[in-house]
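> Would you be able to build a 3D model of this:
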Amino acid sequence: MRNAMDEVRLVVQPTVSHYRAPLLKALLEQQVLPLSLLGRYANSEDRQSRNHIRSASAEILRRVDELKFREWRNLRWERGVVPSVLRGEYRAYVLEGRVYTVSTWLALALGRAKKTPVFLWGHGWKRPESGLKRTSRVAFYRLSSGLLVYGDRAKEYAVSVGLDADRIAVVGNSIYATQDLIDHAVPNRPSTEEDFTVIVSVRLTSRHRVDMLAEALALMSPGGRRTRVIVIGDGDQAETLRESFEQAGVAAKFVGAVYGAESLAPYYAVADVAVSPRASGLNIVQAMGFGRPVIAPEIDPTSGPESELVVDGHTGLQFPLDDIGALARALQSLRDDPDAAVRMGQAARERVLRTHTAEAHSAKIVQAVKGWLDRDR
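The predicted structure is shown next:
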């Protein structure tokens, strides 16, 4: 039986949701660094029940201790974390890098005082900050023994405001295991297909701006291929969006929430391109993993670092934020050049298989934490 003092206590970021299951499985199965997982089971983007995020399977939940918490507005207190650090129950801790979690501030301070390493894991900076917000976040991160972030821009900005580059590791993000992507690979779309099919896979909330896609498709000049849309996801804007596509004269099929590579593969198999109008995240990793190019905004303060995977002209196309005309032109260019869409889709899949599988994600987390622990021994 393992001794807890040899283990690293890792808080799952952000929650023990269905899309975290492949990563959690990889973390639990790796043999390099003994881990004990703790995570929140409550998975909701907001208080609308239709925006609820499905939890991981019962098998995964059995292997992750439940993290109880209380919230008041933006502030959160995670129960049990501070007493555990105070007692020194684990060799080190990896906590969610959420600046509004009061218990994490105290855990970081206690870790410093007791010489117990406390690392942070999260997005880091999604956008530049100033004033008290930036000062608070810099102080928060400086208390940690190391910072795990999802993307390169977060690290670059952290270094620009004075944080130590050697204490920041870019670990990426993931949604599927390598074998899932191999087992459920979809063929390239033939250039002779009569339909030009656009797929969008997001939670159907106002922040994701799927209505922009309807407007952009209505602006496209006529072409030789019929345009249709597959909308994957559910949320409180579903009915409004149905009306938007209908008014735009675009054939849109709403299939609801779909989970798992096996269930999603048939939809991506008939799609030419994926679009993420706003608030991009793991939907980019999903689409690229299935070998589809992604059209997304150049710089979007509501998007996660996964948007960095969209390299204009290589793994997809970018358009200026909220520029519906530019989005229409990007769609039209791939409709009229299906070979380019296939080429970008192949590059997109290769990138995800190389850097954004659950195994790659797990390895980067473990390598960074173990490296810091070994260096500080």
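> C-alpha from now on. contacts and neighbour counts both.
OK.
> How much space separates N43 from R87?
29 Å (CA to CA, to the nearest Å).
> Can you tell me how far the most centrally placed residue in the chain is from R76?
With distances taken as CA atoms, centre = their mean, the residue of the chain nearest its centroid is L282 (3.7 Å). L282 sits at a distance of 25 Å from R76 (criterion: CA to CA).
> How about S84?
Distance, S84 to R76, by CA to CA: 17 Å.
> More neighbours: those two, which one.
Ranked by neighbour count (other CA atoms under 10 Å), S84 and R76 place R76 first, with 17 against 14.
> ok, now which ones touch the more buried one?
R76 makes contact with F69, R70, Y100, T101, V102, S103, according to CA atoms under 8 Å, 6 or more residues apart in numbering.
> Help me confirm that it is found in a helix?
No - read with DSSP: H, G, I helix; E, B strand; the rest coil, R76 is strand and lies in no helix.
> right, and L241 touches V210 too?
Yes - L241 is within contact range of V210, at 7.2 Å (criterion: CA atoms under 8 Å).
> Show me the strands in the stretch 201-350 of the chain, by range?
For the stretch 201-350 of the chain, the strands defined by DSSP state E, counting those that start in this stretch cover 226-232, 251-256, 273-275, 294-297, 316-319.
> before we go on, could you also do this sequence so I can check it against the first one:
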Amino acid sequence: MKQQAMLVSELLPHYRYGVFKALEVNDSGTEWSFAAGNSDRAKSIPTIERNLLQTTFALQNRHLPKGLLWQSGLLGTVRRRRPDVLVFTGDVSHLSTWAATVLARFQGAKVFFWTIGWHRPERGLKKFTRMCFYSLAHGLMLYGETGKRIGNEMGYPNKRMWVINNALGSSLNAASAKDMDPATLEAFRQKLPSGGTTIGVVVRQNASKRLDLVIRAAAEMDRRGRPVNVLLVGEGPEHQALKSLARELGVALFMPGPAYSQQELDLVYDRLSLTVLPCQAGLAVMQSLERGVPVITDDAPYTQAPESDAVRDGETGARYTAGSVSALADAIETWLGRLEASPATVAQRCKKEIEEGWTPTAQAQLIETVLLRNEEAP
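Model (predicted):
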């Protein structure tokens, strides 16, 4: 008899469609179903139409004060369906997950939490609560190595943690797949640098992203006799301040606004030699490496997103000393040299990183591997 697995989530987010479909067509014989409510608290995340998945169960999300959630119908669904495996999105604020995990284990099911885990070390009541919650599961499926490392520091058993990465791409993102009007696309193209070496990033222009460091590093490169253009694609509250800084330092800055379509993004990454995101590197890492463009970001241990794990120092990019303009300029200079020497090799390594660990198919395979390893475990 095939193993029955159920994934329980607050909702069915559009960006998980690729992974969910890859799970449905897995080679291990596991039959998957999906139980979820209809929306998040803010009703801001587009969801997957339930008829696009083979088996779904509708839950009612009851959003409580202080960010807590109870999913009505979850306990009944678990009791009636009795799946062999339950995978919850492991959010400690989901009170119904606590109860459903206890019920599932009482029924003999394996339980796993799919979660980002720890952002940074915790103490006191917060540490105690998270550890109690995570101890209910047979194990954790984590987004990245940082969460696993901190989990070890917090005392969670290493043998009960597996890194499954975070998949890039969703075939439901129809808006980005549509062809743009040629005139609109050409207008966007005209806002990009037409020659010279270009560094930059596609990201919202917030103060927390420290995009000023990209401009300051470009000024340092100019002083070293290696001038570069800076291309910052996006919008945000730091827009004017960044323009003023570039003007003050004499840096060639291009700011074409946001890029939403794949065609616009392809144009951007065709211009970029390097993606330079000084800190908090997330989705931009995926977009860049997928197109063969290496990434430079900082080495801060607790402020990076899980996707930054794909930046492998010396292979798919570099980690520089956080906050140091000279260290950032050194990394840029080193990688521009590598790109001049072997551009095809660099691009191949970047694309391979995404293909082997960060696609929906790759993530589904990692999830299935966790389940197979634990099928006979107590």
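> Could I get the TM-score for this pair?
TM-score of the superposed chains, computed with TM-score structural alignment, normalised by the length of structure 1, equals 0.78; 351 aligned residues with a CA RMSD of 3.6 Å.
> sorry, back to before: in space, what's closest to the residue nearest to the centre of structure 1 - neighbours in sequence excluded?
Nearest residue to L282 of structure 1 in three dimensions, chain neighbours excluded: E306, at 6.4 Å (CA to CA, 6 or more residues apart in numbering).
> Against K115 of structure 1, how distant is that neighbour?
As defined by CA to CA, E306 of structure 1 lies at a distance of 34 Å from K115 of structure 1.
> do L108 of structure 1 as well
Counting by CA to CA - L108 of structure 1 and K115 of structure 1 are separated by 10 Å.
> Which of these two has more residues huddled nearby?
Between L108 of structure 1 and K115, counted using other CA under 10 Å, L108 has the larger neighbour count: 26 against 12.
> all helices of the stretch 51-200 of structure 2, in order?
Here the stretch 51-200 of structure 2 has its helices, by DSSP state H, counting those that start in this stretch, at 74-81, 95-106, 124-135, 145-154, 174-177, 182-189.
> could I get these as JSON lines with distance to T115 of structure 2?
What follows is the helices of the stretch 51-200 of structure 2, written out as JSON lines (distance: least, CA to CA, whole Å):
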{"stretch": "helix 74-81", "distance to T115 of structure 2": "19"}
{"stretch": "helix 95-106", "distance to T115 of structure 2": "13"}
{"stretch": "helix 124-135", "distance to T115 of structure 2": "10"}
{"stretch": "helix 145-154", "distance to T115 of structure 2": "9"}
{"stretch": "helix 174-177", "distance to T115 of structure 2": "27"}
{"stretch": "helix 182-189", "distance to T115 of structure 2": "38"}
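> who wins for proximity to A329 of structure 2 among these?
Closest to A329 of structure 2 of these, according to CA to CA: helix 145-154, at 25.5 Å.
> I'd like the distance from the closest residue in space to Y302 of structure 2 that isn't next to it in sequence to Y156 of structure 2, if you could.
Distances taken as CA to CA, 6+ apart put R120 closest to Y302 of structure 2, at 5.4 Å, once the chain neighbours are dropped. Distance, R120 of structure 2 to Y156 of structure 2, by CA to CA: 14 Å.
> So G313 of structure 1 sits against M344, correct?
Yes - with contact defined as CA under 8 Å, G313 of structure 1 counts as touching M344 (7.1 Å).
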